[in-house]
Every structure is written in structure tokens, then in C-alpha cells.
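> any chance you could fold what I've pasted below:
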Amino acid sequence: MTLPPRLPFFVYGTLRPGEPNHDRFLRGRTLAEEPARLVGAELYAGPGYPYAVEEPGGGGTVRGELVTARPEEYPALLAALDRLEEYAPADPRNLYERIAREVIRAADGTAVRAWVYVAAPAVAARLRTHGRLIETGDWTIRPG
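As a prediction, this is how the structure comes out:
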């Protein structure tokens, strides 16, 4: 089995600072957490958590944090985040897919390749048709 590359993570929902899963999964396991954005995606409300939906060529932006894990924590953190997002490679029942994408650091505008959990294709299709778009692209300032 080939191990995935050790990329940072782009988090945009319940893993962001101040949100319910940040302390549970990330506290003490990271070297850096910095504001960033994912361009070419829209943010949709889910049942208590959001979904980033890729819109290739689209002008949407999802705001979040670029999280760099401590090297000694990386394997356990990757496994924990895959479980949280109920992601398994090539499983057609996935709600999310873990994919590598370029995200933009807010501080200096540089592009960084990172893991992003985006809506799986069937979920994305449903959200585009029936979902509630978070127009700000920011889960922390979503409307009630």
C-alpha cells in the first residue's frame, strides 16, 4: 500500500479554531494554523457541518485555515480526520473525498498544496440542486 504524501490540511468547518472539533482533533498536534482560502469551490451548509463543493472554473472561494501537523502526529491525525469525515479511499458511500488541491495563504498569497475534504460527487450534485449555499464562503460567519 502506498502512503499518501504528508501534505498540510485545509480545514473550513468544525475543525477551525473556535469550532467544536478543533480542540478535539487539532490542539497540540499542529506546528502552524494560518488563514487560507480555496478558490474554485462553493460552501454549502450540511446538518451541523459544511461541505466544500468544487466548481472548476467557478469564482467561488471557501475560507478556512491551512493546518500543518507536527511530524510525529501526522499518521494518527490523518487517520483521525479520515474517520471524522467518514472517508475511505474509493468507497462509493463516502460523503467526503480527501483530495490534494492548491490553497492560497492569506498572509502572503502563496499557493500551497494541501489535503481538502470536499463533497463526494453524489453529495455535491445533490447540494448544487437542493443545498443551502453559504454565500460568504466562511462557516464561522454563516447565517443562523
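> every contact and neighbour count from this point should use C-alpha atoms.
OK.
> mind checking the SS state of Ala124?
Assigned with DSSP: H, G, I helix; E, B strand; the rest coil, Ala124 falls in the helix class.
> Val53 is in contact with that one, correct?
Yes - with contact defined as CA atoms under 8 Å, Ala124 counts as touching Val53 (5.7 Å).
> second input sequence below; structure requested for side-by-side comparison:
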Amino acid sequence: MTLPFFVYGTLLPGEHNHDLFLRGRTAAEEPGRLTGAVLYDGPGYPYAVEEPGGVVCGELVTALPEAYEELLGALDRLEEFVPGGPGNLYERVAREVERPDGTDVRAWVYVAAPAVAAQLRARGRLIAGGDWRAAHD
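Model (predicted):
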């Protein structure tokens, strides 16, 4: 399934991992909003945790067709995601993301794996407004 990516932390434009992983590999980047999730501050990077009523602000990134498979693998490695992996910090899931014009598009989102999400809910620091960049400026 070829989907755009919704990014909300170190992969945002102007952040360190954007230059390392996305520069030259994208056809489009535009603001997006993920509903049904909240954002927690992690050690150096944020985690989206699925939560009804929440909103996470970020960017919707469409890969160049010729770069898609390579980018998908690179982002899975960055997020330490292995399909079905018991030690995953993140899970890659397909979710609806809202574009600036109000339309929705299905996109890949890296959300906190269940064990990580439970720890964050119990002891994590919630990022008000779901905007990591605003919280770190």
C-alpha cells in the first residue's frame, strides 16, 4: 500500500531528521492534522498516542514514486519499527489525516507501540495542543 507519511517530530521541515531522510525524496509536503491522538514528549523526540478527542499537528509528506520503497524502509529503521516486532517503540499504522483544505487522506503514521503508550499515559509529559515544534521553540 503506497501512502503518504504523516510526520510530527524530528522529521518536520527544519528539523534534523528531515534533512537526513526526506530532503530530495518528496514530491509534496503540506501541513496536516491527525485527530484521535495526543502527543507526548519523549527523550529527544515525541510519541503520538492514539486517544479519542486529541489532535496532533504535523506535516503530510508524499514521497517521490521512485523513492517510496527506499524511504519506507529508512523510516521504519529510524523509528525502530519491525512488523510484528515485540520490542517496537513505534507501530506504523494507516490513519486519516486532515489537509489544510479540510479533506482527509489516508497516511502512514508512526504511533507509540502499546507498551510505550501505556507508560506514557501513566508517567509521560503531554504536549499541549499536539504541536511538538511549538512546544520546543
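> and the TM-score between these chains?
The TM-score (TM-score structural alignment, normalised by the length of structure 2) is 0.98; 137 aligned residues with a CA RMSD of 0.9 Å.
> still on that earlier bit, comparing Ala124 and Val53 of structure 1, which residue is more hemmed in?
Counted by other CA atoms under 10 Å, Ala124 of structure 1 and Val53 do not tie: Val53 has more neighbours, with 25 against 21.
> map the more buried one onto structure 2.
For Val53 of structure 1, the aligned position in structure 2 is Val49, judged by TM-score structural alignment.
> and its match, what does it touch?
Contacts for Val49 of structure 2 (CA atoms under 8 Å, 6 or more residues apart in numbering) come out as Ala37, Val38, Leu39, Tyr40, Val111, Ala112, Ala117.
> repeat that for 10 Å
Contacts here follow CA atoms under 10 Å, 6 or more residues apart in numbering; on that basis Val49 of structure 2 touches 36-40, 56, 90, 110-114, 116-118, 120-121, 126.
> and those, which of them are in helices?
Among the contacts of Val49 of structure 2, the members found in helices (DSSP state H) are Pro114, Val116, Ala117, Ala118, Leu120, Arg121.
> pull the contacting residues for the closest residue to Asp131 of structure 2 other than its chain neighbours.
Among residues not flanking Asp131 of structure 2 along the chain, Cys57 sits closest, at 5.1 Å (CA to CA, 6 or more residues apart in numbering). Taking CA under 10 Å, 6+ apart as the criterion, Cys57 of structure 2 is in contact with 6-9, 31-35, 37-39, 97-98, 129-134.
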